[in-house]
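K.L.:
give me coordinates for this.
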Amino acid sequence: MPIKVTLKLATSLDGRIAMPSGESRWITGEAARAQGHRLRAAHEAILVGVETVLADDPELTVRLGEEGRDVAQPLRVVLDSRLRTPSSAKVASGNTLILTATEPHPVGSAEVVRVASADGRPIIEAIIGALSERNITSVLIEGGGQVAAAFISAGCIDRLEWFRAPILLGAEGRPCIAGLALAKLGNAPKFRRLSAEPLGDDLWERYEAVR
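P.N.:
Coordinates of the predicted model:
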């Protein structure tokens, strides 16, 4: 069964996910963050790049209080080309899969797997293959910009869940999507908006890929 890939973005109005220093907590408000946890609960895996782990030390778990009492925790997946995830990281425990392009070594109790790579980074097909081998059918990508760009460029994003806060961070802020190397406007990936609704002061927009 094909894997459904959803990209979740929590940004300023101008598409920035952090200050130049990396400060990002919290761009969006409590209601948007709660909906983000519901999205986690609706997916079998949550995927981030190692830069997100190093900057934020996220748990990548579903935390919804009583609402999430019976929810199974998704598999946590970290893309870590050079295996820089520290054993002290919150994700360096069971129910975590670290995919790397280098020789594996233990990282806490996480599972570490070397996959095929290009230019020193795991290739998207190998990442999808590793998840398929574990019977994962849905994955939620939560960061960062390089990971988002890689999956978009590979044409692997099926849905966008975009939470926009009513703030502006400017060009100095860190972009939610890194460079796509588009030669012309007609090559831009296209999406169809499904809905847009306020969540507190934030706006939650949902899109599906047009293929």
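
K.L.:
please count neighbours and contacts with C-alpha atoms only from this point.
P.N.:
OK.

K.L.:
would you map the strands across the chain?
P.N.:
Secondary structure of the chain by DSSP state E: the strands cover 4-12, 16-18, 45-49, 75-79, 96-100, 111-114, 117-118, 121-122, 138-143, 159-165, 174-175, 191-199, 202-209.

K.L.:
how many degrees apart are the fifth one and strand 45-49 in direction?
P.N.:
Angular relation of strand 96-100 and strand 45-49 on a 0 to 180 degree scale: 40 degrees, by axes from the mean of the first three to the mean of the last three CA atoms, to 10 degrees.

K.L.:
show me what strand 96-100 is packed up against.
P.N.:
Applying 3 or more CA pairs under 8 Å, 6 or more residues apart in numbering; DSSP states H and E, we find strand 96-100 packed against strand 75-79, strand 111-114, strand 121-122.

K.L.:
could I get those strands as JSON lines with distance to Glu142?
P.N.:
Conversion of the helices and strands packed on strand 96-100 to JSON lines gives the following (distance: least, CA to CA, whole Å):
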{"stretch": "strand 75-79", "distance to Glu142": "10"}
{"stretch": "strand 111-114", "distance to Glu142": "20"}
{"stretch": "strand 121-122", "distance to Glu142": "17"}
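
K.L.:
how about the strands of the chain in CSV, adding mean neighbour count and distance to Leu131?
P.N.:
Listed next are the strands of the chain as CSV, based on neighbours: other CA atoms under 10 Å; distance: least, CA to CA, whole Å:
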stretch, mean neighbour count, distance to Leu131
strand 4-12, 23, 11
strand 16-18, 25, 26
strand 45-49, 25, 9
strand 75-79, 24, 9
strand 96-100, 25, 9
strand 111-114, 19, 11
strand 117-118, 13, 15
strand 121-122, 18, 13
strand 138-143, 24, 9
strand 159-165, 23, 18
strand 174-175, 22, 27
strand 191-199, 13, 25
strand 202-209, 18, 21
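
K.L.:
please give the structure of this sequence too, so both can be compared:
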Amino acid sequence: MSGVRITLKLATSLDGRIALADGTSQWITSSASRARAHDLRAAHDAILVGVGTVLADDPLLTARTIPLPARQPVRIVADSQARTPLQSKLMTSVNIAPVILATAGAAAERHAEAGAGIWRCGNGIRVNVRDLVRRAEAEGLRTILVEGGSQLAASFVREGLVHELAWFRAPLLIGGEGLPAVGGLGLTDLASATRWRPVATERIGDDVLDTYVRVEQ
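P.N.:
Just a heads-up that it's a prediction; the model follows:
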């Protein structure tokens, strides 16, 4: 196990959905929960999302706390083919906080010229999350907050890399056609499922933030 502590942040409906079937997701949780999520960002060395999240939501991924943190977290995108738009909020704000593209070996010269760091963490097809975590550790990062999407979350869970879950739940039901918070894990029996121990529950208005730590098996 690496020396990097990884928290997976989920913001879902009661039935574990992050969006409607058409991708509509703003906003499932309340503004108070989103403010609490900014506190979580400020407490981590880096924020990590998949490129699908960047393409769908164009997030800034900074910690917008009051007051602002003394140092913004590093913003990392798992982007196998370097598809992050050069005009995205991330790429146009490299002066605010560092931006890293973790690619699978794709050429990303224009992103590098625009100020992003490039980590090659894959075999040419997809980003290897273990390689990404090793590189993060080598760069001195000790805590990472993984914010989505569902396939990236599943990759980290499958590889046993997540230490803690920070799960925001809003009091609504979306139903089975909604998009799940975590993608397929390839389980064939329940004994193989990762177990989690609840360690804290926080009411945030009508929302709830549950914190879990992984049970070592």
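
K.L.:
TM between them?
P.N.:
For these two chains in superposition, a TM-score of 0.95 is obtained (TM-score structural alignment, normalised by the length of structure 1); 208 aligned residues with a CA RMSD of 1.3 Å.

K.L.:
surely Leu199 of structure 1 meets Ala32?
P.N.:
Yes. Leu199 of structure 1 is within contact range of Ala32, at 5.9 Å (criterion: CA atoms under 8 Å).

K.L.:
quick one: closest of the helices and strands packed on strand 96-100 of structure 1 to Leu194 of structure 1.
P.N.:
Proximity to Leu194 of structure 1 (CA to CA) singles out strand 75-79 among these, at 27.1 Å.

K.L.:
list the helices and strands that closest one packs on?
P.N.:
strand 45-49, strand 96-100.

K.L.:
how far does it sit from its chain's centre?
P.N.:
9 Å (CA atoms, centre = their mean, to the nearest Å).

K.L.:
with stretch 75-91 of structure 1 instead?
P.N.:
13 Å.

K.L.:
now for the helices and strands packed on strand 75-79 of structure 1, which one comes closest to Arg206 of structure 1?
P.N.:
Going by CA to CA, the one of those nearest Arg206 of structure 1 is strand 45-49, 18.0 Å.

K.L.:
angle of the closest one against strand 4-12?
P.N.:
Going by the same axes, to 10 degrees, strand 45-49 of structure 1 makes 50 degrees with strand 4-12.

K.L.:
can you find the partner of Asp210 of structure 2 in structure 1?
P.N.:
Asp210 of structure 2 maps onto Glu205 in structure 1, with residues paired by TM-score structural alignment.

K.L.:
Phe191 is in contact with that match, correct?
P.N.:
No. Contact between Glu205 of structure 1 and Phe191 fails when scored by CA under 8 Å: they sit 11.5 Å apart.

K.L.:
coming back round to it: the helices and strands packed on strand 75-79 of structure 1: which one's closest to Gly145 of structure 1?
P.N.:
strand 45-49 (8.8 Å).

K.L.:
which helices and strands does the closest one pack with?
P.N.:
Checking 3+ CA pairs under 8 Å, 6+ apart, strand 45-49 of structure 1 ends up next to strand 75-79, strand 138-143, helix 145-153.

K.L.:
would you mind measuring from Phe151 of structure 1 to Val48 of structure 1?
P.N.:
12 Å (CA to CA, to the nearest Å).

K.L.:
about what we covered before: for Ala92 of structure 1, which of the helices and strands packed on strand 96-100 of structure 1 is the nearest?
P.N.:
Checked against CA to CA, the stretch from these lying closest is strand 111-114, at 8.7 Å.

K.L.:
show me what that closest one is in contact with.
P.N.:
94-106 (CA atoms under 8 Å, 6 or more residues apart in numbering).

K.L.:
those into JSON lines, with extra columns for distance to Asp70 of structure 1?
P.N.:
Output for the contacts of strand 111-114 of structure 1, formatted as JSON lines (distance: CA to CA, whole Å):
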{"residue": "Gly94", "distance to Asp70 of structure 1": "19"}
{"residue": "Asn95", "distance to Asp70 of structure 1": "17"}
{"residue": "Thr96", "distance to Asp70 of structure 1": "20"}
{"residue": "Leu97", "distance to Asp70 of structure 1": "23"}
{"residue": "Ile98", "distance to Asp70 of structure 1": "26"}
{"residue": "Leu99", "distance to Asp70 of structure 1": "28"}
{"residue": "Thr100", "distance to Asp70 of structure 1": "32"}
{"residue": "Ala101", "distance to Asp70 of structure 1": "35"}
{"residue": "Thr102", "distance to Asp70 of structure 1": "37"}
{"residue": "Glu103", "distance to Asp70 of structure 1": "37"}
{"residue": "Pro104", "distance to Asp70 of structure 1": "34"}
{"residue": "His105", "distance to Asp70 of structure 1": "34"}
{"residue": "Pro106", "distance to Asp70 of structure 1": "31"}
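
K.L.:
sorry, back to before: looking at the helices and strands packed on strand 45-49 of structure 1, which is closest to Lys4 of structure 1?
P.N.:
Nearest of those (CA to CA): strand 138-143, 4.6 Å.

K.L.:
for the helices and strands packed on strand 96-100 of structure 1, which one sits closest to Ala165 of structure 1?
P.N.:
Here strand 75-79 is closest among those (CA to CA), at 25.9 Å.
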